[in-house]
Structure formats: C-alpha cells, structure tokens
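**Student:** Predicted structure and sequence below. I'll ask about it afterward.
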Amino acid sequence: MAVPKKRTSRSKKIIRKTVWKNKGYWTTLKAFSLAQSIFTGNSKSFFCNKYKR
C-alpha cells in the first residue's frame, strides 16, 4: 500500500537547487575555457586547423 511521504524542508530544497545550478555553472565555465584555449591556439588536447585552404 502506498504511504504518503513527508514533505521536504525548504532548506533542503534550496540546497538541492543550488547544487543543481552550480553543476551547470562549472560545466559552462569548462566549456568556455576550452573554447578560449582552442581559439588562442593554446589547447594541448584539441588539434584544429585555423586556416582552411
């Protein structure tokens, strides 16, 4: 038989939300950093040709 669960407290809800937002923030920061290094040519993990002929 289904039992109703207790309500999650507001503080837990806020903590979970900030953790979720921070994950997105760090992912964005890493992507931007990688794009910057590729653009400037300092990337050691990506090889791309800047000049197409």
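**Tutor:** Looks like it came in fine.

**Student:** C-alpha from now on. contacts and neighbour counts both.
**Tutor:** OK.

**Student:** what ranges do the helices span in this protein?
**Tutor:** Secondary structure of the chain (DSSP state H): helices at 10-40.

**Student:** Pick out the residue closest to the middle of it.
**Tutor:** Geometric centre of the chain, nearest residue: residue 27, 2.1 Å, by CA atoms, centre = their mean.

**Student:** dropping in the other structure now:
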Amino acid sequence: MAVPKKKTSQSKRDKRRATWKRKAVLEAQKAISLGKSILTGRGNFVYPPNEEADDEP
C-alpha cells in the first residue's frame, strides 16, 4: 500500500483548514446577502410565469 513518506507539518495543515473555512464563510455571506435582497425586493430577478395557473380555467 502507498503511504506518505513524511508527516504533514502543522502549519501546512492549519493553512489548508483556514483556506477551506474562509471559502465557507464567504459563500455563507453571499447566501445571506442574496436572501436579504430577495426578501427586500431589491434583487434583479426574473421569475418565469406560473404555467400551472394558465392551464386551469
């Protein structure tokens, strides 16, 4: 079986984890911002017409 030759240093591990967490925080901020803009009506969204309502008399 293949095994790593050397142990990964703590600084490299911590740097990778910090990058991963930073990306998650940024995505969460984008999601919150998008949700707020939708709720306030400021977003530039075009919703497709509801086709089910057109089919029924």
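**Tutor:** Yep, it's here. These numbers come from a predicted model, not from an experiment.

**Student:** Okay, the residue nearest to the centre of the first structure and residue 43 of the first structure: tell me how far apart.
**Tutor:** 18 Å (CA to CA, to the nearest Å).

**Student:** go on, residue 6 of the first structure?
**Tutor:** Counting by CA to CA - residue 6 of the first structure and residue 43 of the first structure are separated by 50 Å.

**Student:** if you count what's nearby, which of those two comes out ahead?
**Tutor:** Legend: neighbour count by other CA atoms under 10 Å for residue 6 of the first structure and residue 43, higher for residue 43 (15 against 6).

**Student:** Counterpart of that one over in the second structure?
**Tutor:** Under the alignment (TM-score structural alignment), residue 43 of the first structure pairs with residue 43 of the second structure.

**Student:** I'd say that match and residue 33 touch.
**Tutor:** No. Counting by CA atoms under 8 Å, residue 43 of the second structure does not reach residue 33; the two are 10.0 Å apart.

**Student:** and the gap between the equivalent of the residue nearest to the centre of the first structure over in the second structure and residue 33 of the second structure?
**Tutor:** Aligning on TM-score structural alignment places residue 27 of the first structure opposite residue 27 in the second structure. Taking CA to CA as the measure, residue 27 of the second structure falls 10 Å from residue 33 of the second structure.
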